[in-house]
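A.B. asks: Structure, please.
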Amino acid sequence: MRRTALARTAVALSSLALLATLSPAAASAGGRPPAHGSGHTKPELRRVGYFTQWGVYGRDFQVKDMDTSGQAARLTHINYAFGNISPEGTCFTGNVPGEADAWADYVRPLGAADSVDGVADTADQPLAGNFNQLRELKAEHPGLKVMISLGGWSWSTHFSDAVRTPESRRALVSSCIDLYLRGDLPRDGARGGPGAAAGVFDGIDIDWEWPGSAGDSDTVYRPEDKRNFTALVREFRVQLDALAAEQRGRHGQRRHYELSAFVPTAPAKIDAGFEVRRIMRDFDFVNLQGYDFHVSGEPVTAQQSALRARGDFSVQQTVRDWKRRGAPARKLVVGMPFYGQGWTGVQGGGDGMGQPASGPAPATFANGYEDYKALRRLAASDAYTVHRDRRGGHAWIFDGTTLWTYDDPAVLRAKAAYVRSEGLGGAMFWSLDGDTADGELTAAVDRGLRRR
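C.D. replies: The predicted model follows:
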């Protein structure tokens, strides 16, 4: 899922392409987990949660909610979704409907009630909006890293054009580093200016969906995307390391800017777009698509995020396919959904799985797509029955007509145990705003990953 929640789901319904999503949270019981990096003898498993730029509107999910829910204390990384690339091949921002939202990013003033530090924004401060709140959140949680995610399903349009030559790749990477890591934001009244967002972001997450194969309807792709993606990753690594060296020389502090990507589950898409052994040398980690294996636009109900599934897409299959192509297990982070895919008009009775349906199920923001917090309420009602495939590692609810397939705490605990048993790099979630107010799903994953 990458652009706006509504747009992504619309694409899922119109095409049966495999998409992507996920996030983490915290629990109200048992106290907060240890601070990041506090005494672990082994490297801490990553917990990467996507925060959606547009979630501050209809869902009213603010940066502060990651703190009050306990999510922030249980995350190692926040991926901010998304940054866009212009037709000219550079990272950009502004107030362009459907293309960029500087108002949400760094212009919008927040009152004391919505601010992480409890202090209202002023009219003359150069940084406000989500970016300023992320800066405040990091001050509350030392060690928490924030990555800017570039692209997504809707905003991968110009990647292919932007990376065709060494000169264009250098220009693209330089523009992204200037905008997000140096923090040189365009001026918007009192907001923005050189260095206004410096220190907010700790790295780059490449969400190109998909190099070398079809994505959104207007996304350009070419066979040469595969080698150009490798070259893009190398260019990011070189320029990120150069920035770190420059800043170390100036301030005497050693810093490492992280580089990650969101990558697909389908073997055909992996082979079309990714020289796995080569790119993994430059990535700190990659986030594996662990959901949207089947979507509500399909005519038959099916699992969307099974841990194991014979002859079908699954988390286990995705992990094996990336490892077979040369990806180190410790750099593979498993995507987990904080939402469900749903069908209505399901025929055939039984538990509803694998049956024909008339279409996507009605939902809060977009038919066929519903946040976990809403599905949790349905599962607790008398109308629905919870079903589990314990061998396959997935769950669904069915009322005789409407079926929703989703991950609940029990499923996520099993996935966390799988991550540990396979020596993988951690878990990623799309997206944090789908969790409950007390971060139930994030807490379940966090506890599962901390078991030794």
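A.B. asks: switch to C-alpha atoms for all contacts and neighbour counts from now on
C.D. replies: Will do.
A.B. asks: Now name the helix or strand holding the most centrally placed residue in the chain.
C.D. replies: Residue closest to the mean C-alpha point of the chain, counted by Cα atoms, centre = their mean, is residue 50 at 3.9 Å. Per DSSP states H and E, residue 50 falls inside strand 46-52.
A.B. asks: helices or strands next to that strand in the packing?
C.D. replies: strand 77-85, strand 426-430 (3 or more Cα pairs under 8 Å, 6 or more residues apart in numbering; DSSP states H and E).
A.B. asks: Sequence B follows; please return its structure for comparison with A:
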Amino acid sequence: MNAAVKRGILLLAVLSMALALFVLPASAGTAYPSESRAVVGYYASWAAYQGVTPDQLPGDQLTHINYAFAAIDPNDSTLLLENPEQDRKNLKLLRALREKHPHLKLLISVGGWDDSLYFSNAAATAQRRERFAQSCLDFLLEHGLDGVDIDWEYPVSGGPSGMVHRPQDKQNFTLLLQAVRDKLDRQSKQDGRPYYLTIAGGAGSEYLNKIEVEAVARTVDHIFLMAYDIHGPWDTYADLNAPLYTPEENSPQYKSSVFDSVQTYLNRGMSPEKIVLGMPLYGYRYDGVSSRNNGLYSTFSSAASVPYHVLERNYLSQSKYRKLYHKEAEAPYLYGEGTFLSYETPQSMAAKAELARTHGLGGIGFWELSQDRNAVLIQSARAAFMGGAFTDVAPGDWYHEAVEYVRERGLMDGTSAGVFSPRRPVNRGMAAVIVHRLEGSPSAGKTLFLDVAQQSYCREAVSWAASKGIVGGYGDGRFGPDHTLTREQLAAILYRYARYKGYDVSGRANLTGYTDSGEIGSYAKPAMAWAVSSGLIHGLADARLAPRGIVTRAEAAVILMRFCESAAD
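C.D. replies: All right, here's what the predicted structure looks like:
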């Protein structure tokens, strides 16, 4: 069955999200998916050593963060932190992140590939199950978490060297989950808080044969379907990590796909709303491959995983790697100089999320958050799962309405096809372009600044805006088109444009109540007072105006919409 036919049989789900527009991010709320529509991310404890601490995670893009991993004490079957000092620091930072994003649910993930060795022992007897379940609850209460994620890799058979297995693991897994569920439900009745129980599951029938599917599904809130590592360095041949669809071409090894994994779960009676479709934020690099077929299905000499942010920096920008796309599998890959690299793009992630959405799945998720440091893949997948014009702007986002507003009026475009980049800073050149577009893009003379070239995208806009006194340079012949725009600079530009248009700019707010009002530049004080008075710029939650704070594209869209709808009336 080809990909087009498969897409044609997808169950269409009608999804509606209320549009909400708030103030700026520090004090803004996001309309998040309901708890039945999850966006889950795993954060690995070791990521902190690699420079990504929990406070850097995109809390506004997620509903759940699973902290990976806690181990199991082989002596008494209780939860065990392998690096308590660092783990406690990480958990503290996660709680601080939740304070900024109160919708977030924080779960401790137990097990994983390396730390699943003693699950079988913990599940083997009623006494051990009781001890394990109580330790899970105690851990949540001690660290202020919201739930437990069980990542047993794997019951009955499989897993790392030294793994303990029993034939009874299939039934004991259900009993272990029920013991934990009972503890969480009892605690919930006591303190009125919901507590969550989730599991991570393998991609295929081999895993499902090792668990009691229906009983497990009844017990847990959702199952994180690990729909990646379909192929990897353990194979004999270089292949695609997480193809959306299964290629029908001949292959020297087994074939499967994300689509097949989802269908397998559904065919085994799993309710779609219980499934969270897991996606990889990394690729696999295979070295020593043949040039035949651009390395696909070739033997290789070595292989390793590559985080997406490394792939962006070291591979996608290098001409020696050719960007290729397997149309049937809907999977991108690279080839060059004896190297084959299977990876994800914003578009491939959006396609996976669209599959989850049209199947009515309960959510999407990612392994592992530190590997996508700018949340490029995460934003794209989330937006596609929720639906939206840009792959990185979802209907529930606080800036969604404003982005659509400025796009429809031609004030702001995407940064590339289907991508808006809401977190990217606005620069001074783009600010000039925006007011130029507000005015209908009139013609202008030659550039007045040494650092604005005649062929620059912003040359005409800067020349026109400068000639009208709307923008100015630094006094040394430079404009600084690539310099990031601050909140006070945007206020000043809009103030001058409004004055040029003859709008009423007499309003002045008293800014003394803001703790950083003294940081406003003298040139921008009237403009900031007017912008606050007009409701264009709001103070942040901590009583600051942040006049020198950088303006993101999302913020610019919101402020522009407010300007067009109120200040220009």
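A.B. asks: that older thread, is it true that the residue nearest to the centre of structure 1 touches residue 429?
C.D. replies: Yes - between residue 50 of structure 1 and residue 429 there is a contact under Cα atoms under 8 Å: 6.2 Å.
A.B. asks: Just tell me what the residue nearest to the centre of structure 1 corresponds to in structure 2.
C.D. replies: Aligned counterpart of residue 50 of structure 1 in structure 2: residue 42 (TM-score structural alignment).
A.B. asks: Who's the closest spatial neighbour of its match, skipping the chain neighbours?
C.D. replies: Distances taken as Cα to Cα, 6 or more residues apart in numbering put residue 66 closest to residue 42 of structure 2, at 4.6 Å, once the chain neighbours are dropped.
A.B. asks: What is the equivalent residue in structure 1 for that neighbour?
C.D. replies: Under the alignment by TM-score structural alignment, residue 66 of structure 2 pairs with residue 79 in structure 1.
A.B. asks: ok, back up a step: deepest-packed of the helices and strands packed on strand 46-52 of structure 1, please.
C.D. replies: Ranked by mean neighbour count, those are led by strand 426-430 with a mean of 30 (mean count of other Cα atoms under 10 Å).
A.B. asks: rewinding a little: what about the residue nearest to residue 42 of structure 2, distance to residue 40 of structure 2?
C.D. replies: 7 Å (Cα to Cα, to the nearest Å).
A.B. asks: do residue 138 of structure 2 as well
C.D. replies: 23 Å.
A.B. asks: More neighbours: which of these two?
C.D. replies: residue 40 (26 against 15; other Cα atoms under 10 Å).
A.B. asks: wait, doesn't the more buried one sit right on residue 369?
C.D. replies: No - here residue 40 of structure 2 lies out of contact with residue 369, judged by Cα under 8 Å, at a distance of 9.6 Å.
A.B. asks: Now the element after the longest helix along structure 1, going C-ward?
C.D. replies: If you go by DSSP state H, structure 1 has its longest helix at helix 225-251. Following helix 225-251 of structure 1 in sequence order, the next helix or strand is strand 258-263 (DSSP H and E).
A.B. asks: residue range for that following strand in structure 2?
C.D. replies: Under TM-score structural alignment, the match for strand 258-263 of structure 1 is residues 196-201.
A.B. asks: Can you show me the strands along the stretch 251-400 of structure 1?
C.D. replies: Counting by DSSP state E, counting those that start in this stretch, one finds strands in the stretch 251-400 of structure 1 at the ranges 258-263, 285-288, 332-337, 339-344, 359-360, 369-371, 385-389, 394-398.
A.B. asks: which residue numbers in structure 2 go with the second one?
C.D. replies: Residues 222-225 of structure 2 are where strand 285-288 of structure 1 lands when matched by TM-score structural alignment.
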